[in-house]
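Asks: quick check, what structure comes out for this input:
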Amino acid sequence: MRKILLGLLLASPLALAAPPKLISAEEFGADWPFTTEEMHLQCLPGNAVVVTDPETGRMYAVNGAASGKARQLGLDPLDQVWAESESIPGTKVSVGTVIKAGLALCN
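Replies: A predicted model of the protein is given here:
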């Protein structure tokens, strides 16, 4: 019984989330921060912005709110799919545009 209740508690944030939106490198152009061509973008309760790789099904935290829930939701580290910046070596491409698009889904 405990396992069932725990499973329901862990799954509940995903059940309350708005449906994901497919986003792509083509759509974002030079602002695309991922190493994959497409991602599913979603806003979970609490303004937690996440992306899911449609090929692998792996979900990644994009903003601080999602990072705080990473363990609870079983999210993978964003670094696994976060692209390196070509213009500033040693840094990553900004995820700001993706966070903005994700937060728009929260409303």
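Asks: CA atoms for contacts and neighbours, from now on please.
Replies: Will do.
Asks: what count of nearby residues applies to the closest residue to Thr52 other than its chain neighbours?
Replies: With sequence-adjacent residues excluded and distances taken as Cα to Cα, 6 or more residues apart in numbering, Thr52 is closest to Met59, at 4.2 Å. The local packing of Met59 (other Cα atoms under 10 Å) involves 22 other residues.
Asks: run this one through as well so I can compare:
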Amino acid sequence: MKKLALMFAVLSVSTSALAGIETVSRFDMGKDNWPFTREEMMLSCEKGNVLLAINDGTLVQYPLNAAAEESIKAGRIKGVPIDKMLADDPANPGHKKSLAPIIARAEKLCN
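Replies: This next block holds a predicted model:
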């Protein structure tokens, strides 16, 4: 029921039509593929291939691609830069973990 309530809240936060949404976790993706500092995030694909990661605790939206960044800059949706949510990459000191596995998972929601 909590997941359903969160989904409806996200729908009301976003101004564009939502094509897909999914909750993913470190457990689902595997420790090596998990780029976030949180254990769980929601992913969404909105109209126009706008890919977002959403903090399921605060409902803050983070852009995953250029289309999402542009939508935020244009004021069509609310969001903040994703840098604050990214974990450091222990294999590459001074860099953050790659978003590639998360972006690939979010892109599947667009279909």
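Asks: before we move on, the earlier item: quick one: map the residue nearest to Thr52 of structure 1 onto structure 2.
Replies: Alignment note: Met59 of structure 1 maps to Gln61 in structure 2; criterion TM-score structural alignment.
Asks: how close does the residue nearest to Thr52 of structure 1 get to Leu16 of structure 1?
Replies: Distance, Met59 of structure 1 to Leu16 of structure 1, by Cα to Cα, to the nearest Å: 16 Å.
Asks: now for Lys3 of structure 1: what does it line up with in structure 2?
Replies: Here Lys3 of structure 1 stays unmatched in structure 2, going by TM-score structural alignment.
Asks: secondary structure element for Lys3 of structure 1?
Replies: helix 2-15 (DSSP states H and E).
Asks: what does that helix contact?
Replies: Leu44, Pro45, Gln72, Leu73 (Cα atoms under 8 Å, 6 or more residues apart in numbering).
Asks: the match of Met59 of structure 1 reaches Glu46, doesn't it?
Replies: No - contact criterion Cα atoms under 8 Å: Gln61 of structure 2 and Glu46 do not qualify, at 12.0 Å.
Asks: mind listing what's buried along stretch 2-9 of structure 2?
Replies: Buried residues in stretch 2-9 of structure 2, defined by neighbour count with 16 or more other Cα atoms under 10 Å: Leu6, Met7.
Asks: contacting residues around the most centrally placed residue in structure 2?
Replies: For structure 2, Ala53 is the residue whose C-alpha lies nearest the centre (Cα atoms, centre = their mean; 0.9 Å). Counting by Cα under 8 Å, 6+ apart, Ala53 of structure 2 touches Met41, Met42, Leu43, Ser44, Gln61, Tyr62, Pro63, Leu64.
Asks: gap between the fourth one and Ala68 of structure 2?
Replies: Distance of Ser44 of structure 2 to Ala68 of structure 2, computed by Cα to Cα: 11 Å.
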